[in-house]
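[1] got a predicted model here, sequence first, then my questions.
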Amino acid sequence: MSRFIESILIPTDGSDGALAGARRGIALASRIDADVHVLSIVESRLQASDIDELDLPSFEENAEEAVEEIARLATDHDEEIDVTTTVRTGTPFQSIREYASRREIDIIVMGTKGRTGLDRVLLGSVTENVLRTARIPVLAVPPSADDPSVTDVPFDRLLLPTDGSDGAAIATEWGIEIASRLESSIHALYSIDTSPIDDERASNDLLEFMEQRGEKAIDAVREHGEDAGVSVSGSVVTGAPVREIPSYATENDVDLIVMGTHGRTGIGQWFLGSVTENVVRQADVPVFCVPVSAEHP
C-alpha cells in the first residue's frame, strides 16, 4: 500500500500549544508511516532589534531545545519514525511555507497558540497566516483540545462539513482517504444559513431548495465513502456554519474536523474560506484544513 502522506512538518516554539500540535502530528505519522520534520524559527526581526539586553544566542538555544524535545517525543513513541530537525532564522509563517515547499512536505501540523512578544511569536496568528497561504493541508490543533498522550490520540470519528463545492469535494477526498487509512467513521454535515433571508415565503421556498441541495451534497460524500469502504452518515442542519460545525463536533465527540478552505459564496451557501478560519478559532477539536491547491490524495 502506497503512502498518501509521506512527510509531516511540525513547527514548534517550545510552547504547550506547539506540543499539543506535535502530539497529533507524531500520532498521525506513526499510524500512516510518514516521516516527521520538526522546524523552529528564530524571528529575523530579533537580529535587527535595538534592545541591548536581548540575548539572541539564547533564542537560538531555545529553538534547538524545542526541536529536540519534539524529536525525542517522536522517537520515544515510535523508534522507526524518521525525524529531521531544523532551526532557521526568518519570518515564521514564510519560513514554514518555504520549508514545506522546498522539502515537498505533504501536510503541516501545528498548534493554534504559542508564545508571544520577545518569546518568539510562532503560533497563533502565525497559524492563521500559514492557513491562508499554504498550498498543502494544515492540521490546526487548538489549546482547548483534549491533551492525550501520543499513544492515546484518537482519530475514530471525523466530521466532514460540505457545501457541494469544488473546495468541499477536494476536502472530501482527503477526509475519505484519512478515514480509510485510519479506519475512522465520517459524519458529513451540511449547514443552511437562512440569516440573509428576510421574506418568510421566500425563506420557505429557498429552505426547501437548500435542503435538497444539502441532501445531494451528503449523498455525494456517502457514495465516495462507500467506494472506499468508509462508513458515512450525514445531517442537514439549519444555522450559521461557523456555529453549527464547532457545536456538532463538541456535542458528538468528534476527534477531527476535515474541511476545505474555499467553497461557495453568497446565498449559494459559502461557508468555506473565512468560515474555516472561524471554525479553527472556535472549535475545541483539531481542524484539518484542505486548500483548493492541494493535490488529490
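    Nice, thanks for sending it over.
[2] going by C-alpha atoms from here, please, whenever you check contacts or count neighbours.
    Fine.
[3] and what about residue 237, helix, strand or coil?
    strand (DSSP: H, G, I helix; E, B strand; the rest coil).
[4] could you count how many residues lie near residue 243?
    As a burial measure, residue 243 scores 15 neighbours (other Cα atoms under 10 Å).
[5] next one: residue 232
    Neighbours of residue 232 (other Cα under 10 Å): 23.
[6] let's bring in a second one:
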Amino acid sequence: MAIVAAIDDSERAVAVLEQANELADRYDVSLHIVHVADPAVDFREEFTDVSENALRASRVADEIMERAQDTAADIASESAEYVDGLEEYEAVGLVGDAAEVIRNYASEQDAEYIVVSGRKRRPLGQALFGSVTQALLLNADCPVVAVPQDDL
C-alpha cells in the first residue's frame, strides 16, 4: 500500500507533499511522489528535433518516452527537497493523460489515498481544459485528498 502524491512543478507541490507525508507516516505506508509529463507539451523540442519519418519509428518514440519519464521523476525528486522531514519516498515519472495515468498508478499500488492540489479556475476554464483534480475526485478507486488552494 502507498500514499500517492500527484504533483506538478509549481509551488503547490510542497503543500501536497507535506500532507501526503503526514498521511504516509500516520498509516505507516510508503510515499510515492508522482509527476506526469505530457510529451506533446513538456517535450515539444524533442519532437521537433526528429524528422517525421524517424518519429514514427518505435525506437525513437520509446527513447522520447523514457526521457520524459526520467525528467518527470527528476521533477518529483526535486520537489521533495523542499519539504522538511521528507526522507523516504519513491519518485515516479509517468507520461500521458495525467488523471488517467495517476488513477491507474494508484490502483496498481493499492493506494490508501491520492493527494492532489487543484487550481482555481473560472467555470469556462474548467469546461475547456478539464481538471485533473476533478477527474480524480470523480473516478479514483480510493479516497482523494485535495489540498485547499488557500493553504498554498
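    Perfect, thanks for sending it. Just so we're clear, the structure is a prediction, and the values are computed from it rather than from any experiment.
[7] drop the TM-score for these two in here.
    Overlay of the two chains. TM-score (TM-score structural alignment, normalised by the length of structure 2): 0.67; 130 aligned residues with a Cα RMSD of 3.3 Å.
[8] show me what residue 34 of structure 2 lines up with in structure 1.
    Using TM-score structural alignment, the partner of residue 34 of structure 2 in structure 1 is residue 189.
[9] what of residue 102 of structure 2?
    In structure 1, the residue matched to residue 102 of structure 2 (TM-score structural alignment) is residue 245.
[10] could you find the counterpart of residue 76 of structure 2 in structure 1?
    Here residue 76 of structure 2 is matched to residue 218 in structure 1, going by TM-score structural alignment.
[11] that older thread, report the secondary structure state of the match of residue 34 of structure 2.
    What three-state DSSP gives for residue 189 of structure 1 is strand.
[12] what distance do you get for it to residue 159 of structure 1?
    According to Cα to Cα, to the nearest Å, residue 189 of structure 1 and residue 159 of structure 1 sit 7 Å apart.
[13] with residue 200 of structure 1 instead?
    In terms of Cα to Cα, residue 200 of structure 1 sits 31 Å off from residue 159 of structure 1.
[14] between the two, which is the more surrounded one?
    residue 159 (27 against 9).
[15] mind telling me what element that one is part of?
    Counting by DSSP states H and E, the element that carries residue 159 of structure 1 is strand 157-161.
[16] what range does that strand cover in structure 2?
    Against structure 2, strand 157-161 of structure 1 falls on residues 2-6 (TM-score structural alignment).
[17] how far apart are that stretch and its match in structure 1?
    Its matched residues in structure 1 lie on average 0.8 Å from stretch 2-6 of structure 2 after superposition (mean Cα distance after the TM-score superposition for structure 1).
[18] count the residues that sit near the match of residue 102 of structure 2.
    Residue 245 of structure 1 - counted by other Cα under 10 Å - has 24 other residues nearby.
[19] would it be right to say that residue 257 of structure 1 lies in a strand?
    Yes: per three-state DSSP, residue 257 of structure 1 lies within a strand segment.
[20] just the strands in the stretch 101-250 of structure 1 please.
    According to DSSP state E, counting those that start in this stretch, the stretch 101-250 of structure 1 carries its strands in the segments 107-111, 138-141, 157-161, 185-192, 232-238.
[21] I'd like those as JSON lines, with distance to residue 292 of structure 1 appended.
    Putting the strands of the stretch 101-250 of structure 1 into JSON lines (distance: least, Cα to Cα, whole Å) gives the following:
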{"stretch": "strand 107-111", "distance to residue 292 of structure 1": "14"}
{"stretch": "strand 138-141", "distance to residue 292 of structure 1": "12"}
{"stretch": "strand 157-161", "distance to residue 292 of structure 1": "15"}
{"stretch": "strand 185-192", "distance to residue 292 of structure 1": "19"}
{"stretch": "strand 232-238", "distance to residue 292 of structure 1": "23"}
